[in-house]
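**Student:** just the structure for this:
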Amino acid sequence: MTETPLDDAGDELAASTSDASLRRTEARSAEIERQIATDPSKFRIMTGDRPTGALHIGHYFGSLANRVRLQNAGVDTIILIADYQVITDRDGTGPIRERAINMVADYLAIGIDPTRSTIYAHSAVPALNQLLLPFLSLVTDAELRRNPTVKAELEATGDRPMSGLLLTYPVHQAADILFCKANLVPVGKDQLPHLEQTRVVARRFDERYGRANPAVPVFPQAEALLSKVPTVLGLDGTKMSKSKGNVIELGMDADTTARLIKKAVTDSDRHITYDPVKRPEVSNLLMLAALCTDRDPVAIADEIGDGGGGGLKKLVTAAVNEYFAPIRAKRAELVADQGYLLSVLREGNARANAIADATLDEVRQAMGMVY
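**Tutor:** Sure, this is the predicted structure:
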């Protein structure tokens, strides 16, 4: 059996974002969508969020709504509350228990069904985290430092000293995917190197340890399901981020939403047009209204016409509040029953532990470590 040299991983990660590779990934993603429509039982997705703050409408349109769609289509769905990943770039966990429980409420409010999807917390699944030891032996310090995910996370910390946890962050992400043998990961194009790192780890494990039957690998090669939703910017026209305070949280009430949208950045031209390049702030608000009403942003702009920023914000406020009203009502009911939310998380933890224990047993068998 020929093993892939460790130093080749940097080239593989870079290649994953080349123009030719992106075209292939887009084509394959479209084919996967067609296969899901025919036989969703072939797929298991793994996705999740870090509980660093409240989930917001950017999360909703960027990934949460898609999870509900895939779940309802019949795809086995595993959702991670990545509590251990909070400390990759922070000195403490903050009010992490409260945030994790609220995250469960958000998931259920938008339509995640705990009988069809598994919601679990990173720290509650020891076997998942134990997979890090053999996985770390499959990567080098140099390739981790070249990893785009590590570079981006390090830049976001303001050049503070890199922790060992941050350096090995891509391997943690690989373990999250591989422990449950997910073969499909919903991602944006900027996350493709992270997924390629997971594929590298899976391939190297099987090349190094293999099985009695090499035709049946221990780990599948997870594929990308690319998001079709355009990025929703924050209310200040920059990337939507909890740390910037430019978001509309899922749990915010209608009045708070109205106040925030009223302060949103637009421009001085009263005639409203959809032009993402020349008028990104105005176009972002139009796109938000379009997502909430399932309409064309150009048609919405034409409808507003010379109504200016005030007319635009009034329309966006109405669209957002109407769309999220049932989600907010459901969320309020759920938050009032903390016991139920904890029971959902504990049941999900139990399911995830059963999956992780079985995978770790296979890994020990492959490595000859069954005593």
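**Student:** only C-alpha atoms from now on, for both contacts and neighbour counts.
**Tutor:** Will do.
**Student:** residue 280: neighbouring residues, count only.
**Tutor:** Residue 280 is surrounded by 18 other residues when neighbours are defined as other Cα atoms under 10 Å.
**Student:** same question but for residue 136, I mixed them up
**Tutor:** Other residues close to residue 136 by other Cα under 10 Å number 15.
**Student:** I have a second one here; can you model it like the first so I can compare?
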Amino acid sequence: MSDEGMFDTDASLARSTRRSLEIEAELGTDPSRFRILTGDRPTGNLHIGHYFGSLENRVRIARMGVETMVLIADYQVITDRDGVGPIRERVYSLLADYLAAGLDENDVTIFAHSAVPALNQLMLPFLSLVTDAELRRNPTVKAETDDTGDRPMSGLMLTYPVHQAADILFCKANLVPVGKDQLPHLEQARVIARRFDERYGRADESQPVFPAPEALLSKSGTVLGLDGTKMSKSKNNTIEIGMSADQTAKLLKRAVTDSNRTITYDPVNRPEVSNLVNLAALCLDRDPVDVAAQIGDGGGGGLKKLVTEAVNEKFAPIRARRAELVADPGHLERVLADGNARANAIADATLDEVRTAMRMSY
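**Tutor:** All right, here's what the predicted structure looks like:
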């Protein structure tokens, strides 16, 4: 692929979709071939949209035996914010969500950006491999440019795609679970990996320093918020994973529906109702059309009752486990410290390899 076409979204999506289906089959036969990098920014508590959009799939993949690296991207909080907020509390809250959802600290490596210096040091050689114009063409950076108005964009925001490339490449992850909107970031990482090898390569030239990471596209559709728009912490329309059953019930009572008492699954014409039907279906592991048929003429009240029961039943064991974890902060600290140590060992080895390739081992 030429670098000029690295952000050709339509072509990239079609190619990634085909390859993602092939990878799913390969995961079932030989999971040891893959190392996955995934993670989140600690900007607040995870909600059920996060769970069904990515977290549930991470647990599935890790349980298949795929080596999994989970990044708590604390440095990336300040790409588009003036401060970090209550960052320590949010980091450990995120860790509790991960573990409660089923990620096993003995099988996965959970670590924080700021605790792995060698990862961040890779930013320097990587930045030399991209141009200002390429970074500004990245959809996330371009959107930030359009949204900031007269406010200057930070250098960290401009180089956000390169930082993400460092996240992926430091551990030589060859698979990254993403949504289609994140494909340009992954393509940037692929370009950087290739350019590094073209410019420096290995001393023995037997294989590239970095593998070209591939995308594992998310299968789950977007879970909308309680107001029918995208679920977002900033919109206050979420149900957090760690909320109580009573809190969940109160929030779902104010969820947007419509005046038609007959419940159907019709995402195009009835997006709010269909979102609630889909949420119940996800929790119950059933087809949304069948769930809608079960409610029938029960109206919005019947729909909300079923959704509330389904969500609370689905998340009851996760919430119970989360409460145990939060009550033992020492355990959470040990889990993160162990993950940081493992990530540092990997990052240090990769940085040594990079410096050797660059003839900078002194």
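**Student:** distance of the corresponding residue of the first structure for residue 281 of the second structure relative to residue 233 of the first structure?
**Tutor:** Residue 281 of the second structure maps onto residue 290 in the first structure, with residues paired by TM-score structural alignment. With the distance defined as Cα to Cα, to the nearest Å, residue 290 of the first structure ends up 14 Å from residue 233 of the first structure.
**Student:** cool, residue 41 of the first structure as well?
**Tutor:** With distances taken as Cα to Cα, residue 41 of the first structure is found 35 Å from residue 233 of the first structure.
**Student:** quick one: the helices in the stretch 201-350 of the second structure?
**Tutor:** 245-253, 271-284, 288-295, 299-326, 329-357 (DSSP state H, counting those that start in this stretch).
**Student:** which one of the ones you listed lies closest to residue 204 of the second structure?
**Tutor:** Each of the helices of the stretch 201-350 of the second structure was scored for nearness to residue 204 of the second structure using Cα to Cα, and the closest is helix 329-357 (9.7 Å).
**Student:** which residue range of the first structure does the closest one align onto?
**Tutor:** Across the first structure, the stretch matching helix 329-357 of the second structure (TM-score structural alignment) is residues 338-366.
**Student:** mean per-residue distance, that stretch to the second structure?
**Tutor:** Aligned to the second structure and superposed, stretch 338-366 of the first structure gives a mean residue distance of 0.3 Å (mean Cα distance after the TM-score superposition for the first structure).
**Student:** which of the residues in that stretch are buried?
**Tutor:** Within stretch 338-366 of the first structure, the residues that qualify as buried by neighbour count (16 or more other Cα atoms under 10 Å) are 338, 341, 344-353, 355-357, 359-360, 362-363, 365-366.
**Student:** repeat for stretch 60-75 of the second structure
**Tutor:** Neighbour count says stretch 60-75 of the second structure has 61-63, 65-75 buried, by 16+ other Cα under 10 Å.
**Student:** what does stretch 29-49 of the second structure give?
**Tutor:** Within stretch 29-49 of the second structure, the residues scored as buried using 16+ other Cα under 10 Å are 31, 34-49.
**Student:** ditto for stretch 132-146 of the first structure
**Tutor:** Within stretch 132-146 of the first structure, the residues that qualify as buried are 132, 135, 138, 139, 143, 144, 145, counting by 16+ other Cα under 10 Å.
**Student:** quickly note the distance from residue 118 of the second structure to residue 192 of the second structure.
**Tutor:** Here the criterion is Cα to Cα. By it, residue 118 of the second structure lies 17 Å from residue 192 of the second structure.
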